[in-house]
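A.B. asks: Below are the sequence and a predicted model; questions follow.
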Amino acid sequence: MKIMTGGEAVVKALEFLDVNTIFGIPGVHNLAIYSALLDSSIKHVTVRHEQGAGFMADGFARTTGRVGVALVISGPGLTNILTPMGEAYHEAVPLLVISTNNSRRYLNGRTGILHELSQSNAMIRSVAKESRRVPYPEAIVPYLIEAHQLALEGRPGPVHVEIPIDLLDSEIARPDRKTMGQTATVFQLSQQAGVLQDVQQVVEILDTAQHPLIIIGGGAWQAGDNLTQLADKLAAPILLTPAGKGSIDDDHPLCLGVRHHFPAIRTFVENADVVLAFGTELAEDLYGNFFSTKGILIRVDRDVSVFERNIKGHICLLEDANTVAELLNKLVRVRPDRKGLIHRSVRKVKDQASQELPHIFAYRDLAILLNILKEIRTSLPKDGILVSDSTRPAYVAFSEFPSHTPRSFLFPCGYGTLGMALPSAIGTKIAHPERAVSVLAGDGGFQFTMAELGTLCQEKLSIPIIVFNDHGFGEIRMFEETRHPGRRIGVDLKNPDFESLATAYGMPFYRILKNGDLQNALSIALTLQGPSLIEIDSPGSI
């Protein structure tokens, strides 16, 4: 009988699951796993902080649909990854977070031992689908396989598996692939037989609809082709949620983009007589406006719980968006007579929204922000990926930066954390080495995870980092100015010299001084073999 350690069992399980990349930091409590990785084909990316590991796994998963894997130590390693897990939980991004804990004999009470963390599983469950502690060595493989499946099942999200360190050095029988395959739970996402009757009802409603409309959320990002075909057949305008941006080409004549926060668009949506909502919770938009319609609401989602959330649907289909869209495409009546009229009406309402732009974003430098986005879009290939932090140019980008492919504009929509952009871009580029990837971050948010410049340079990834430097937390500064003009607290920052920072890491640096500079700098930076730093200095923005 072949024998292996618990640490080897972790790696064997990941290999069985076809995991090819993990993000983490070695520590005294997880060295048994790292020793096993020495003889594995799995690529390990050493991060500078566990928060970086979580965001890198997020970027990897968010742009591939595969499970992103992070490996951290007990105690502080686990608490450091809480924020990216929260972001992934809100955005339905499948992660597998593996952590260690102290030996089982120390887990039932306070002992003062290194990295002790009481109630770790209860803590993690607030930002994860599940958190499980492996009870004995033979359970390591099945726990990891089940966690990986759970991360993908239904509404995707992060799952945590905790392994006490005494299990990692224990010896167990080495399972073969057949045994691991039998361990794996076979789950089926499709409920097609169960929803077919409801789909027929939906077809009848759509065939008589005068003003149908489609809403696409982040849960339908992989259904873009079928949903585009459905929209064309129905001559139905398409509204995207922030998480759904890019699912449909923004240049499509039926696409309203991410513009629910514009009054003209909200009125347009409210007047639809049938709304098909795919993969969205229908939560409030970027500026606190809730979805509303006078028509029949049909909701399609893999997560049954969303049907009772925010606004109830008249018909709810528990099914994958792609499956339902494919079924509808076979059954709905094509409406060619409405095509020209609806295209004109979409252009008209988008023109009205453009007139509302200065009222939505009361920025003194709005014209500068629009030009920044224009120059980035011109330089970035159509399938290029822009990974953004919570920063003022990104808020404008939702409606004004065209995205042409799914998951080509990443943003911390749900949890709204700062610091996601740089590490998430690293994970994204590792997943898609053939595609152009760039970062757009504010100076404040960039410094949350600035340490990952070390990871970026060590991996030699071609990622231009655009830092919009307004010398503080510019959006919050604007709110403070509204509340108490001329008086500020906590929003002005002493920043590093970004050129010196780039030099310290051996990165090319570009300072943007006038129109055209950003387009030229980004075009050059995208051809380089390694990273670069581009600073846009905006001292007078507020």
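C.D. replies: Arrived safely. Numbers count the residues shown, from 1 in each chain.
A.B. asks: going forward, measure contacts between C-alpha atoms and count neighbours the same way
C.D. replies: OK.
A.B. asks: all helices for the stretch 51-200 of the chain, in order.
C.D. replies: 76-80, 82-91, 120-124, 140-152, 165-168, 177-183, 192-208 (DSSP state H, counting those that start in this stretch).
A.B. asks: Dump the ones you listed to JSON lines, plus mean neighbour count and distance to A521.
C.D. replies: What follows is those, written out as JSON lines (neighbours: other C-alpha atoms under 10 Å; distance: least, C-alpha to C-alpha, whole Å):
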{"stretch": "helix 76-80", "mean neighbour count": "19", "distance to A521": "35"}
{"stretch": "helix 82-91", "mean neighbour count": "24", "distance to A521": "31"}
{"stretch": "helix 120-124", "mean neighbour count": "17", "distance to A521": "42"}
{"stretch": "helix 140-152", "mean neighbour count": "23", "distance to A521": "39"}
{"stretch": "helix 165-168", "mean neighbour count": "23", "distance to A521": "49"}
{"stretch": "helix 177-183", "mean neighbour count": "13", "distance to A521": "50"}
{"stretch": "helix 192-208", "mean neighbour count": "15", "distance to A521": "49"}
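A.B. asks: one more structure, for comparison:
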Amino acid sequence: MTAQPTAAAVRNGGDLVVETLSALGATTVFGIPGQHALGLFDALSRSSLRFISSRVENNSAFAADGFSRATGEVGVLFLSTGPGALTSLAGLQEAYATGVPMVVVASQIPLEGLGARRKGMLHQLDDQKASAANVTKSQRLIQHASGIPSAIQDAWTEAISSPQGPVWIEVPQNVLLDPVMVPPVEDALAEAFDNPPRTELVKEAVKWLAAAQRPAIIAGGGVRRGKAEPWLLSLAEKLRAPVVCSPGGNGAFPWQHELSLQSWVEDRYVTEVLEDADVLLVLGSSLGEVTSNYFTLEPRGRIIQVDAEPRVLESNRPALGIRADAGQALVALDSSLDAVLGAGANVPDWHGKTPEQLVKETLTKVQERLDGQDLGRERAFMADIRAAVPDSMQTFWDMTISAYWAWSCWDSRQGQFHSAQGAGGLGFGFPGAIGGSVGLESKGLPARVLAVSGDGSAMYSISELATVRQHNLPVTWLIVDDGGYGILREYMQDAFGQATATELARPDFVRLAESFSVPARRVRPEDIRQALEESLTAEGPNVVVVETTLKMFAPTHLAT
């Protein structure tokens, strides 16, 4: 079916979509036009929404994700039917796994073709929304234009209600194109569902914490999503509890605080502290693969686990499970502790050491372990990047060895640290940074951001050089080129003595970027700080390429 043009004065279903999104506060839409979605894009021309067109739908999903992470607002994604919708799914998996609120509007074939398997109908799937079931909170099919405003409002509400995440809406081609009698949308209201902790569970948790001699805290991504940083700091200081942040929680607790174990969750010395805690408070984390130091964590004390996602609770360890938004839970725990503890009532004892002494000694051991592993190049490289990046700048990291280092060693300071550790797919860094830059710009904030990729992951999103150039976005893209899938090479060499299928032919990234009219340079590892300092203060997009092979640190006592 070929889309028929509609007169400019005649409103259609696409207008209802963009009017509702605008009324809900959306400013930006990401996506790629497609045959069945033309009604959406025609309506965009009559709206104030800004459209950012990527070159691959998966990257559009990453960009909407990055927009949401950078701003705390809902990312909006428009998709075409069939191949376009399916291509977005890996990006949506990252948003779903990480709890990023998004509203995804996908087109569909005309209503009369749904389920009929009509011969010759392009893009048709047996059940398109079923394809999104594993990577979105819910899926809706809208069959009548009059249902569009309420459906989008409901989807927005669900997306921002904890556990946050992407919500999928499908609108058939004819519903988008046909004229409507529904009047223009004047207002829309979406308020997150309340998700407070149960009173009896808070009371029990406070009893445990007040009586603890060795309390410790793991701060996961839920603390950041719940904007709970002030209450985490207050609670930790009342308990004098050491705090370690997961990669997703990086930045939830001050890096240089005397109780901060920073983000060294993959070091065995930190794991031993968590194991020795008599009460371990886990906030907004599943205690999953990375945070549990690859499931080697064996806590000997009691665990209190707080998470908005009920399926996460006790999924890896028995615990006092509290289903709640981490922000609401921390407010309740912090205020309740005041009444129980009293001023200075809690005196922790880590086998004759104060918590502050324990933290200092543990971090010293971590650094001494690194000292013994011939990692001078890697540590200098990461330190130079950190020194070059302004304190308030947001950074977006792909699944690459540099990011694996950053999970543990990156002090995010006043900026935010974003990585793809939720689902672990390649290609997040650059398009995520594009969305983040657009989002910051929409809020009138400094929009320069840094993306970090390896050469393997860079190829997943190389086409977005056209996007960043088209919109002249202030994104600096650091590509660390080691000639292949570096982390997989290291894993295979460690496991089998040799690596297979990890080496890659790759382009000249500098010349390729320049072919898109994006300034680029190749620098030596020792010159990365100066190159980034210059690139991060330039206008528009730019690329920095470093050819180097980095190693990962060994987290155990067996390191040599």
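C.D. replies: Cool, the structure landed. In this text, all values refer to a predicted model and were calculated from it rather than measured experimentally.
A.B. asks: on that earlier part again, would CSV of the helices of the stretch 51-200 of structure 1 with distance to P433 of structure 1 be doable?
C.D. replies: Formatted as CSV, the helices of the stretch 51-200 of structure 1 follow (distance: least, C-alpha to C-alpha, whole Å):
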stretch, distance to P433 of structure 1
helix 76-80, 27
helix 82-91, 22
helix 120-124, 32
helix 140-152, 24
helix 165-168, 33
helix 177-183, 30
helix 192-208, 36
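A.B. asks: and of these, who's closest to D517 of structure 1?
C.D. replies: D517 of structure 1 sits nearest to helix 82-91 of all those, at 33.5 Å, using C-alpha to C-alpha.
A.B. asks: Mean distance between that closest one and structure 2 after superposition?
C.D. replies: When structure 2 is overlaid, helix 82-91 of structure 1 sits 0.8 Å from its aligned residues on average, using mean C-alpha distance after the TM-score superposition for structure 1.
A.B. asks: now that helix: which residue numbers in structure 2?
C.D. replies: Mapped onto structure 2 using TM-score structural alignment, helix 82-91 of structure 1 spans residues 89-98.
A.B. asks: Stretch 36-44 of structure 1 too?
C.D. replies: With TM-score structural alignment as the criterion, stretch 36-44 of structure 1 aligns to 43-51.
A.B. asks: What are the contacting residues of that stretch?
C.D. replies: If you take C-alpha atoms under 8 Å, 6 or more residues apart in numbering as the criterion, stretch 43-51 of structure 2 is touched by 12, 14-15, 18-19, 22, 26-31.
A.B. asks: That stretch: which residues count as buried?
C.D. replies: 43-44, 49, 51 (16 or more other C-alpha atoms under 10 Å).
A.B. asks: Please narrow the contacts of stretch 43-51 of structure 2 to those residing in helices.
C.D. replies: 14-15, 18-19, 22 (DSSP state H).
A.B. asks: before we move on, the earlier item: straight-line length of the match of stretch 36-44 of structure 1, end to end?
C.D. replies: 11 Å (C-alpha to C-alpha, to the nearest Å).
A.B. asks: Please apply the same query to stretch 377-392 of structure 1.
C.D. replies: End to end - C-alpha to C-alpha - stretch 377-392 of structure 1 spans 16 Å.
A.B. asks: Also stretch 70-89 of structure 1?
C.D. replies: 15 Å.
A.B. asks: and if you look at stretch 245-256 of structure 1?
C.D. replies: 11 Å.
A.B. asks: Structure 2: matching residues for that one?
C.D. replies: Going by TM-score structural alignment: stretch 245-256 of structure 1 matches residues 250-261.
A.B. asks: Buried ones in that stretch, by neighbour count?
C.D. replies: Under the neighbour-count criterion of 16+ other C-alpha under 10 Å, stretch 250-261 of structure 2 has 250-255, 258-261 buried.
A.B. asks: May I ask which two of the residues you listed are separated the most?
C.D. replies: It's N250 and E258 that sit farthest apart of the buried residues of stretch 250-261 of structure 2, by C-alpha to C-alpha, at 16.2 Å.
A.B. asks: Point to the residue nearest the middle of structure 1.
C.D. replies: For structure 1, the residue nearest the mean C-alpha position is R62 (4.8 Å; C-alpha atoms, centre = their mean).
A.B. asks: isn't that residue right next to L95, touching?
C.D. replies: No - with contact defined as C-alpha atoms under 8 Å, R62 of structure 1 and L95 do not form a contacting pair (9.4 Å).
A.B. asks: which residues sit against the lengthiest helix in structure 1?
C.D. replies: Looking across structure 1 with DSSP H, the single longest helix is helix 339-360. With C-alpha under 8 Å, 6+ apart as the test, helix 339-360 of structure 1 has contacts from 232, 235-237, 253-256, 259, 261-265, 268, 366.
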